[in-house]
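Participant: Below: sequence and its predicted model.
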Amino acid sequence: MIFRPEFFFLGRTEGHGVVRDPLGRVARRCRVETVGDYSQTRSAIEFEEVFTYDDGEVDVWRWAMTQGSNGVYVAAEAVAGAGITGWRDDEDYVLSFRRAMGPAKGLLAPSYRTRFTMVSPGVALKTAQVSLLGVPMGTMTATHHRVVD
């Protein structure tokens, strides 16, 4: 099963995740929800990804993504900015980017490497590795389940 973000994130997904520190210990848990639609004017899928953590923090990521050629995607996120490249790695979809977190901006912003893998029809596994200046800071593993309305 090939993960295709341009189809998977149309409509709604719901899921849960766990964040681990660099030593592999559970740091916190979250609920993950997305709502996406195709924008005719931008020729891109646009979706909002909301992480609601067990400590009360809510983190909202706003994405726009379009498929290019040869399995390459071009994406933008409201905080991370434009020019994010995603690509197909066998059946998976991978993207790598920097995103500001608190005072850590620019070259000091954490780096993210995120991989989506289909585990069954309508269910994807997301693994996001976060590093700062090449040093691992943590990992998030989450599921996204497509919601059929």
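Facilitator: Noted; the coordinates are in hand. Residues are numbered from 1 along each chain as shown.

Participant: rest of the way, CA atoms for contacts and neighbours
Facilitator: Noted.

Participant: Tell me which other helices or strands the helix or strand harbouring residue 64 touches.
Facilitator: Taking DSSP states H and E as the definition, residue 64 sits inside strand 58-67. In this structure, strand 58-67 packs against helix 5-8, strand 44-53, strand 72-77, with contacts taken as 3 or more Cα pairs under 8 Å, 6 or more residues apart in numbering; DSSP states H and E.

Participant: Using neighbour counts, pick out the buried residues of it.
Facilitator: Neighbour counts over strand 58-67 (16 or more other Cα atoms under 10 Å) mark 60, 62-67 as buried.

Participant: let's bring in a second one:
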Amino acid sequence: MNAKNLTRSVRCLTLAAATALLAACAGPQVDDYARETPKLVLREYFNGPMTAHGVFTDRSGKVARRFTVRMVGRWSGNEGVLEEDFFYSDGKTERRVWRLTDLGDGRYTGRADDVLGEAQGRAAGNALRWQYTLKLPVDGKVYEVQFDDWMYLMDDKVMLNKAVMSKFGIRLGEVTLAFHKP
């Protein structure tokens, strides 16, 4: 590689790194919600039975899938289990069991059988940002897709959730959920 090509490569890498850094800083941060109330404490909200209703919208914004989730959360100290049973409008069902850990200071981790590695979450005020990679089966293949979840506690019974699903940084669609506790 000659000096001219090396210089061009370094400039491209620098531009790509700067663009990535700016993109990471451009979006909301969980601390932006630190003064919002009511305060979201996962051990309190995800404890006991609850139901969620949601939709998956594709890149164009079209609703591609509707679903209901019945959940039960249980905590023992800083360790929690959240059992989720999904019922889709096309008749398919799915189950996910999260094993959650409250690390303190608004930080959480989670594991589930269809999650690659460990989910990371951070809460401040009424908001939680939850990020993970899901192993998503589609037509006999399994794709690893990234989820960037934002949850907002509205009151002691209702929480809203908006998640962006992406692959290689390309937005595939969004999941919107409304959680409700009895």
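Facilitator: Sure thing, it's come through. Note that this is a predicted model, so its numbers are computed, not measured.

Participant: ok, back up a step: for residue 20 of the first structure, find the nearest of the helices and strands packed on strand 58-67 of the first structure.
Facilitator: Within these, the stretch nearest residue 20 of the first structure is strand 44-53; the backing value is 12.9 Å (Cα to Cα).

Participant: so that closest one matches what in the second structure?
Facilitator: When the second structure is aligned by TM-score structural alignment, the counterpart of strand 44-53 of the first structure is residues 79-88.

Participant: center of the first structure, which residue is that?
Facilitator: Nearest to the centroid of the C-alpha atoms of the first structure, with distances taken as Cα atoms, centre = their mean, sits residue 114, at 6.2 Å.

Participant: quick one: residue 160 of the second structure and residue 177 touch, right?
Facilitator: Yes: with contact defined as Cα atoms under 8 Å, residue 160 of the second structure counts as touching residue 177 (5.9 Å).

Participant: Compare neighbour counts for those two and give me the winner.
Facilitator: residue 177 (22 against 18; other Cα atoms under 10 Å).

Participant: Report the contact partners of the aligned partner of that one in the first structure.
Facilitator: With the correspondence set by TM-score structural alignment, residue 177 of the second structure lines up against residue 142 in the first structure. The neighbours of residue 142 of the first structure, taking Cα atoms under 8 Å, 6 or more residues apart in numbering as the test, are 15-18, 32, 125-127.

Participant: The closest residue to residue 142 of the first structure other than its chain neighbours and residue 54 of the first structure, how far apart?
Facilitator: With Cα to Cα, 6 or more residues apart in numbering as the criterion, residue 142 of the first structure has its nearest non-adjacent residue at 3.8 Å, and that residue is residue 17. Here residue 17 of the first structure is placed at a distance of 10 Å from residue 54 of the first structure (Cα to Cα, to the nearest Å).

Participant: shared neighbours of those two, which are they?
Facilitator: Counting by Cα under 8 Å, 6+ apart, the shared contacts of residue 17 of the first structure and residue 54 are 29-30.

Participant: Look at these two and report which has more neighbours.
Facilitator: Remark: of residue 17 of the first structure and residue 54, residue 17 carries more neighbours, 21 against 12, as counted by other Cα under 10 Å.

Participant: Now which residue in the second structure aligns to the residue nearest to residue 142 of the first structure?
Facilitator: The alignment partner of residue 17 of the first structure in the second structure, by TM-score structural alignment, is residue 54.

Participant: So its match: helix, strand or coil?
Facilitator: strand (DSSP: H, G, I helix; E, B strand; the rest coil).

Participant: distance of residue 153 of the second structure from residue 64 of the second structure?
Facilitator: As judged by Cα to Cα, residue 153 of the second structure and residue 64 of the second structure stand 26 Å apart.

Participant: Which of these two has more residues huddled nearby?
Facilitator: residue 153 (22 against 11).

Participant: What sits closest to the more buried one if chain neighbours are left out?
Facilitator: Nearest non-adjacent residue to residue 153 of the second structure, counting by Cα to Cα, 6+ apart: residue 159, 4.3 Å away.

Participant: now do residue 82 of the first structure
Facilitator: Excluding the flanking residues, the one nearest residue 82 of the first structure by Cα to Cα, 6+ apart is residue 76, at 4.1 Å.

Participant: Residue 63 of the first structure corresponds to which position in the second structure?
Facilitator: Structural alignment places residue 63 of the first structure opposite residue 98 in the second structure (criterion: TM-score structural alignment).

Participant: Just list the residues touching its match, thanks.
Facilitator: Contacts were defined as Cα under 8 Å, 6+ apart; by that measure residue 98 of the second structure touches 81-84, 110-112.

Participant: Strands of the second structure, start to end?
Facilitator: Under the criterion DSSP state E, strands of the second structure are mapped to 48-58, 63-76, 79-88, 93-104, 107-111, 115-124, 127-138, 141-153, 158-167, 170-180.
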